[in-house]
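>>> Pasting the sequence and the predicted coordinates here, then a few questions.
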Amino acid sequence: MATENLRKIIEHKKRETLLNFILKREFKGKLISRIIYFDTPLGEKILIFCARPRLVLGKANENLEKILNICKRIGFKNPQIEAVPVENPLLDANIVADLIASKIERQGARAARKIAMNISESVMKAGAIGIEIRITGKVIGERSSTIRIQKGKMKKSGEINKIFGTAISHAFLPQGSVGVKVKILPPNATLMDNIRIKEYNELDLEKLEKIDPRIIDILNKKYNITGQP
């Protein structure tokens, strides 16, 4: 039974990964963040998280048939497809990486640094704590080189690495492919140097007492409070 459940989970993730890869490749530049699917009593449902749903589906849903054909090719029978707008696209690493790559394809490798600078400033204005952009390829001369743009705070180690939004995209140019890697530290991330110690009146004393009754006595002695609250 456990083996069967594990097999189903692996198959589910395999199809989801394949769907993400193919749809992002076919709709490159449409600013797709991620694609998930799940089974419902009415059948399979696919959610496409993107910056602008109309850009993905088309003005009159003309791209819907193409998406359905791709899904059926992967193994889906008759899925329901829904495009969901991302709340703040500039804080989504997948969308930002796709945006940079598509702009480099349109404007050329020589504009890569300017594109990265402009977009990094927009991301910081959107509320990000920090952003790092790495563009690698033939962006300066005949040899491969790397352009690195960093703004705000970027922590490189520790638990904070699990909070980073990281994405990789590629721009295909006549001289070869250019890799774009984006790391964004979202505004809701709690940094170790920003931790604030609560005052006594902000503490949940009932909760602390359930954890360890001795905590209340220690706090009362520290703040010179007589009697248990």
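Nice, thanks for sending it over.
>>> all contacts plus neighbour counts: C-alpha atoms, from now on.
Will do.
>>> helices and strands around the helix with the most length in the chain, which ones?
Identified as the longest helix of the chain according to DSSP state H is helix 2-26. Where contact means 3 or more CA pairs under 8 Å, 6 or more residues apart in numbering; DSSP states H and E, helix 2-26 is packed against strand 32-40, helix 64-74.
>>> contacts for the first one?
Which is strand 32-40. 16, 19-20, 24, 44-51, 56, 86, 92-95, 98 (CA atoms under 8 Å, 6 or more residues apart in numbering).
>>> Which of the three states applies to Ile133?
Of the three states, Ile133 takes strand under DSSP: H, G, I helix; E, B strand; the rest coil.
>>> second one coming, line it up with the first:
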Amino acid sequence: MAMEKHFIQEGVIRSEIENYLKEEVSRAGYSGINIQKTPLATRIILYVENPPLVIGKKGRRIKGLTEHLKNLYNVENPVVDVQKIEKPTLDPNIIARRIALALERGMHRRRVAYKALRAVMESRARGVEIVLSGKIVGKGGRSRVEKYSEGYMKKAGDSLKLVQMGSTQAYLKAGVIGVTVKIVLPETKFPDQISVIEASKPQEPEPEDVKPEKKSKKKTAKKTKKKSETKKKAEAEEKDESASEKPLQET
């Protein structure tokens, strides 16, 4: 039981740290964290869209975050490492946060959802699904669920582990709206997908051309015959001319 309590406490502390950093670093485009414990320190990798907002001027803000984590959550020697997300349009947490901020500003839900769909699909994602749930219509309206999807998406089974998912909340005057985003990344390969490759046909050996050689021999023989005939004709004409010239000389 002691080991189980230890793991439960670690899970609780992890969730509290994640919620704290999510609120503190929301403007920088929070995506997630990864906690790695070593004998020397506890490394907390923070994935954000805009790292300079987390670091602050001369590293003041990141120092304040490390001190706060050490004092509140009793983290031993915390080291916060900030890393930038290369493709924020393929991160479901960032897309969900963008949708929530747009809804809080008063933009229409369908316009926001379709804009997010286009941005994700332009990044060559295989599929995306956006779910809005809550009092979407306004005051006095019933809570409802709206889904916007495009591309290929898995709904059930073990393949759901390959689907990236993020969620957040948008706080409006009418109530709270839940925003859930699911994205299938371009390099994702599902086990039920089979690609059929056509077998290449074996190349047949070309038959040896025997007949054309005979034709060429015949042609060369004909040419030699014609040449010999022309020579004979020329010699005969020369003899006739010489014979005709001799009687003229005698006269």
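Structure received. This one's a predicted model, so the numbers in the text were calculated from it and none came from an experiment.
>>> coming back round to it: any quick ChimeraX command for the buried ones out of the contacts of strand 32-40 of structure 1?
Entered in ChimeraX, the line below selects the buried ones among these, by 16 or more other CA atoms under 10 Å:
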select :16,19,20,24,45,46,48,49,50,51,56,86,92,93,94,95,98
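>>> Now do the helices in structure 2.
2-24, 51-55, 60-72, 92-104, 109-122, 211-250.
>>> Just name the most buried of those helices.
helix 92-104 (a mean of 22; mean count of other CA atoms under 10 Å).
>>> Just put the helices and strands packed on helix 2-26 of structure 1 in JSON lines and tack on distance to Arg134 of structure 1.
Listed next are those as JSON lines, based on distance: least, CA to CA, whole Å:
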{"stretch": "strand 32-40", "distance to Arg134 of structure 1": "19"}
{"stretch": "helix 64-74", "distance to Arg134 of structure 1": "31"}
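>>> out of the ones you listed, nearest to Met192 of structure 1?
With CA to CA, the closest approach to Met192 of structure 1 among the helices and strands packed on helix 2-26 of structure 1 belongs to strand 32-40: 28.5 Å.
>>> And the residue nearest the centre of structure 2?
Nearest to the geometric centre of structure 2 sits Pro186, at 3.6 Å (CA atoms, centre = their mean).
>>> before we move on, back to that, who wins for proximity to Lys156 of structure 1 among the helices and strands packed on helix 2-26 of structure 1?
strand 32-40 (23.6 Å).
>>> between that closest one and helix 2-26, how big is the angle?
140 degrees (axes from the mean of the first three to the mean of the last three CA atoms, to 10 degrees).
>>> against structure 2, where does strand 32-40 of structure 1 fall?
Counting by TM-score structural alignment, strand 32-40 of structure 1 pairs with residues 30-38 of structure 2.
>>> Tell me which residues of the matching stretch come out buried.
30-33, 35.
>>> Including distance to Val179 of structure 2, could the helices of structure 2 go into JSON lines?
Listed next are the helices of structure 2 as JSON lines, based on distance: least, CA to CA, whole Å:
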{"stretch": "helix 2-24", "distance to Val179 of structure 2": "16"}
{"stretch": "helix 51-55", "distance to Val179 of structure 2": "24"}
{"stretch": "helix 60-72", "distance to Val179 of structure 2": "27"}
{"stretch": "helix 92-104", "distance to Val179 of structure 2": "6"}
{"stretch": "helix 109-122", "distance to Val179 of structure 2": "10"}
{"stretch": "helix 211-250", "distance to Val179 of structure 2": "78"}
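>>> quick one: which of those is nearest Val181 of structure 2?
helix 92-104 (5.4 Å).
>>> other SSEs contacting the closest one?
strand 30-37, helix 109-122, strand 164-171, strand 176-184.
>>> tell me, the longest one lands on which residues of structure 1?
Using TM-score structural alignment, helix 109-122 of structure 2 lines up with residues 112-125 of structure 1.
>>> ditto for stretch 168-177 of structure 2
Going by TM-score structural alignment, stretch 168-177 of structure 2 lines up with residues 169-178 of structure 1.
>>> and the end-to-end length of that stretch?
End-to-end distance of stretch 169-178 of structure 1 (CA to CA, to the nearest Å): 9 Å.
>>> Go through that stretch and flag the buried ones.
169-171, 173, 178.
>>> Also stretch 150-160 of structure 1?
Counting neighbours by 16+ other CA under 10 Å, stretch 150-160 of structure 1 gives 150-151, 154 as buried.
>>> can I get those residues in TSV with distance to Gly130 of structure 1?
Compiled in TSV, the buried residues of stretch 150-160 of structure 1 are given as follows (distance: CA to CA, whole Å):
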residue	distance to Gly130 of structure 1
Gln150	7
Lys151	6
Met154	5
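>>> between the residues you listed, which is closest to Arg7 of structure 1?
Met154 (38.2 Å).
>>> Could you check how far the closest one is from Ala128 of structure 1?
Counting by CA to CA - Met154 of structure 1 and Ala128 of structure 1 are separated by 11 Å.
>>> intersection of neighbour lists for these two?
Shared contacts of Met154 of structure 1 and Ala128, counting by CA under 8 Å, 6+ apart, come down to Leu185.
>>> who touches Pro186 of structure 2 in this structure?
Counting by CA under 8 Å, 6+ apart, Pro186 of structure 2 has contacts 124-126.
>>> Gln175 of structure 1 too?
Lys138 are the contacts of Gln175 of structure 1 under CA under 8 Å, 6+ apart.
>>> likewise the one 5 residues further on?
Contact partners of Val180 of structure 1, counting by CA under 8 Å, 6+ apart, are 97, 100-101, 133-136, 168-171.
>>> ok, now with 6 Å
134-135, 168-170 (CA atoms under 6 Å, 6 or more residues apart in numbering).
>>> of all these, which comes closest to Arg106 of structure 1?
Nearest member of the contacts of Val180 of structure 1 to Arg106 of structure 1, counting by CA to CA, is His170, at 12.8 Å.
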